[in-house]
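Q: Sharing a sequence plus its predicted fold:
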Amino acid sequence: MDVLGPFWTRISAEVPLPLEVLVGAAVAALVVVASPALWRPARTVVTIAHEGAHGLVALGTGRRLAGIRLHSDTSGLTVSAGRPTGPGMVLTLLAGYVGPGLFGLGAAALLATGHAVGVLWAVLGLLALLLLQIRNFYGLWAVLVTAAVVLGVTEWLPPTGQAAFAAGVTWFLLLAAPRTVLELQGARRRRAAPGSDADQLARLTRVPAVVWVGLFLLVDLAALALAASWLLVV
């Protein structure tokens, strides 16, 4: 208890975020998402969230998680064992492209209640769980580097700096999620993604893949709009 008490006080500390900080974080995240030079390395963070969402839902629906791989081209693969059809498989496939947006929405809920520091510790907890399932060297490196950055922020920045960083991460996930869906559809138009989540869902459900792409985009845009209403509307 002597250890847990101060730790809990630290991660549950309420740090108010002025509107100008939230707006500045949103602008910074938008620059990263819109800039080709910055987007390429930052996209790995979205892949981590994407594959992590697959893994969480696979476990939540009773499937056995066999491992997660992250690749240097920012693609990823989550392998789970269980029925090849049915609701569990559908939900697992559905989770990937909506995962980053929903993670961002959850982070926005914490920001809106003043628990910005808690966002960073929640990220560290999820990264620790993901690390147990990584099955390739690049994936291990990517998760460890991401965790090291977040841990460094929690150790070296004051609470206000941690809160601003958490806001940036939140906006990045919210803004990056729709872009990845648009990239998916672009790849599908070029016939470069025949095994995409949307195409696998189409084969499982007989609902056209473009409908699933539209659903991904709708969920991600709704998460962005809802988070913005929580954080930016005075």
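A: Perfect, I can see it now. Being a predicted model, the structure only gives us computed values, none of them experimental.
Q: C-alpha from now on. contacts and neighbour counts both.
A: Fine.
Q: three-state assignment of residue 65?
A: strand (DSSP: H, G, I helix; E, B strand; the rest coil).
Q: also this one, for the comparison:
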Amino acid sequence: MEGTSLAEVWQDVFQVQSAPPPWLVIAMGVVALAVVLVRGPWRIARNVVTIAHEGGHALVAVLSGRTLTGIRLHSDTSGVTVSRGRPDGIGMILTVAVGYITPSLVGLFGILLLLDNRITALLWLSIVILAAMLLLIRNVYGVVSVVGTGAVVFLVSWFTPADVQAGFAYLFIWFLLFAGVRPVFELQAQRRRQPSPQSDADQLDRLTGVPGTVWVFFFGLVNVAVVALGVWLLLF
């Protein structure tokens, strides 16, 4: 980023960049898919999915009129968002239901910015969201995770040339798009191996009377549909 004054930075952030070559878009998609499928990289990158997941809970909690208490992110890539309000009702149902579909939906929103070639704007919007979320984090690991993610995005957006920014942005969005699917399979595997009444699906079971397995299927269906739409938008 070349701007030094606030006005120049603002202009740089919202200017339209040149569209990257198709091979770069495809290559970043392949890399992102590999990160999701390979255990080692996935174990690290899954922290980003947890941030998006808990961020979705937090946003809908606020929009539905609940009082947000805080967010905790854990080293095992789990997380919890605590809010106060009615223990049932549509607000609580939506708050719990949105977590597993948020990463894919964020990826889809990012695609809309990329298709308009607003690459730097996408990166800086991510930084702003992470900064807002940081105010809600209530544990040390969560702070490290959010600050670390934000620092990587900032360094790329500030110090790298446009083609590197484009590659990173497409990698980031491809990853969110694909990464929404794997946690749904992990959720169902965990429910079979070690049932927990605190999982999102089982909370929704108690709130709605609809079996948790149906909710897992719903999460998976939404995320797969979003992936299909995202692939079509980016490649066709």
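A: Everything's here; your move. A quick note: this is a predicted structure, and the numbers were derived from the prediction, not measured.
Q: Can you tell me how far the residue located most distally from the centre of the second structure is from residue 11 of the second structure?
A: The outermost residue of the second structure, judged against the average C-alpha position, is residue 5 (30.9 Å), by C-alpha atoms, centre = their mean. Using C-alpha to C-alpha, to the nearest Å, residue 5 of the second structure is found at 10 Å from residue 11 of the second structure.
Q: now residue 49 of the second structure
A: According to C-alpha to C-alpha, residue 49 of the second structure stands 30 Å off from residue 11 of the second structure.
Q: More neighbours: which of these two?
A: Ranked by neighbour count (other C-alpha atoms under 10 Å), residue 49 of the second structure and residue 11 place residue 49 first, with 24 against 13.
Q: Give the equivalent position in the first structure for the more buried one.
A: Residue pairing (TM-score structural alignment): residue 49 of the second structure is matched to residue 46 of the first structure.
Q: All the helices of the second structure, residue numbers only.
A: For the second structure, the helices defined by DSSP state H occupy 6-14, 22-37, 39-63, 90-97, 102-115, 119-134, 140-159, 162-179, 182-193, 200-208, 212-235.
Q: which one of these lies closest to residue 71 of the second structure?
A: helix 39-63 (7.1 Å; C-alpha to C-alpha).
Q: contact partners of that closest one?
A: For helix 39-63 of the second structure, the external contacting residues (C-alpha atoms under 8 Å, 6 or more residues apart in numbering) are 35-36, 67-68, 71, 73, 77-81, 83, 91-92, 94-96, 98-103, 106, 133, 145-146, 149, 176, 179-180.
Q: again, only this time at 6 Å
A: Residues outside helix 39-63 of the second structure that contact it (C-alpha atoms under 6 Å, 6 or more residues apart in numbering): 35, 36, 77, 95, 99, 102, 103.
Q: Same check on stretch 11-22 of the second structure?
A: By C-alpha under 6 Å, 6+ apart, the list of residues contacting stretch 11-22 of the second structure from outside reads 117, 118, 120, 121.
Q: need the contact list for residue 69 of the first structure.
A: 76, 77, 134, 135, 136, 139.
Q: do that again at 8 Å, thanks
A: Residues in contact with residue 69 of the first structure, defined by C-alpha under 8 Å, 6+ apart, are 76, 77, 78, 134, 135, 136, 139.
Q: Residue 158 of the first structure versus that one, what's the distance?
A: The value you get for residue 69 of the first structure to residue 158 of the first structure, if C-alpha to C-alpha is used, is 34 Å.
Q: Likewise for residue 83 of the first structure?
A: 48 Å.
Q: cool, and residue 88 of the first structure?
A: From residue 88 of the first structure to residue 158 of the first structure the distance is 43 Å (C-alpha to C-alpha).
Q: Then residue 216 of the first structure?
A: Residue 216 of the first structure is 37 Å from residue 158 of the first structure, where distance means C-alpha to C-alpha.
Q: Could you find the counterpart of residue 26 of the first structure in the second structure?
A: Checking TM-score structural alignment: residue 26 of the first structure goes with residue 29.
Q: ok, now which ones touch the closest residue to that match other than its chain neighbours?
A: Distance criterion C-alpha to C-alpha, 6 or more residues apart in numbering; nearest residue to residue 29 of the second structure, sequence neighbours excluded, is residue 174 at 5.4 Å. Residue 174 of the second structure is in contact with 28, 29, 32, 33, 107, counting by C-alpha under 8 Å, 6+ apart.
Q: any idea how far residue 174 of the second structure lies from residue 153 of the second structure?
A: In terms of C-alpha to C-alpha, residue 174 of the second structure sits 15 Å off from residue 153 of the second structure.
Q: what's the nearest residue to residue 233 of the second structure if we skip its chain neighbours?
A: residue 111 (7.7 Å).
Q: was I right about the one you found contacting residue 230?
A: Yes - at 7.1 Å, residue 111 of the second structure and residue 230 qualify as touching, with contact defined as C-alpha atoms under 8 Å.
Q: out of the helices of the second structure, deepest packed?
A: helix 162-179 (a mean of 23; mean count of other C-alpha atoms under 10 Å).
Q: what stretch of the first structure does that one fall on?
A: Under TM-score structural alignment, the match for helix 162-179 of the second structure is residues 159-176.
Q: Would you mind getting the average deviation of that stretch from the second structure?
A: Aligned to the second structure and superposed, stretch 159-176 of the first structure gives a mean residue distance of 0.7 Å (mean C-alpha distance after the TM-score superposition for the first structure).
Q: Per the alignment, residue 93 of the second structure pairs with which residue of the first structure?
A: Under TM-score structural alignment, residue 93 of the second structure pairs with residue 90 in the first structure.
Q: which residues does its match contact?
A: Counted by C-alpha under 8 Å, 6+ apart, residue 90 of the first structure has contacts 201, 204.
Q: Cheers, nothing more for now.
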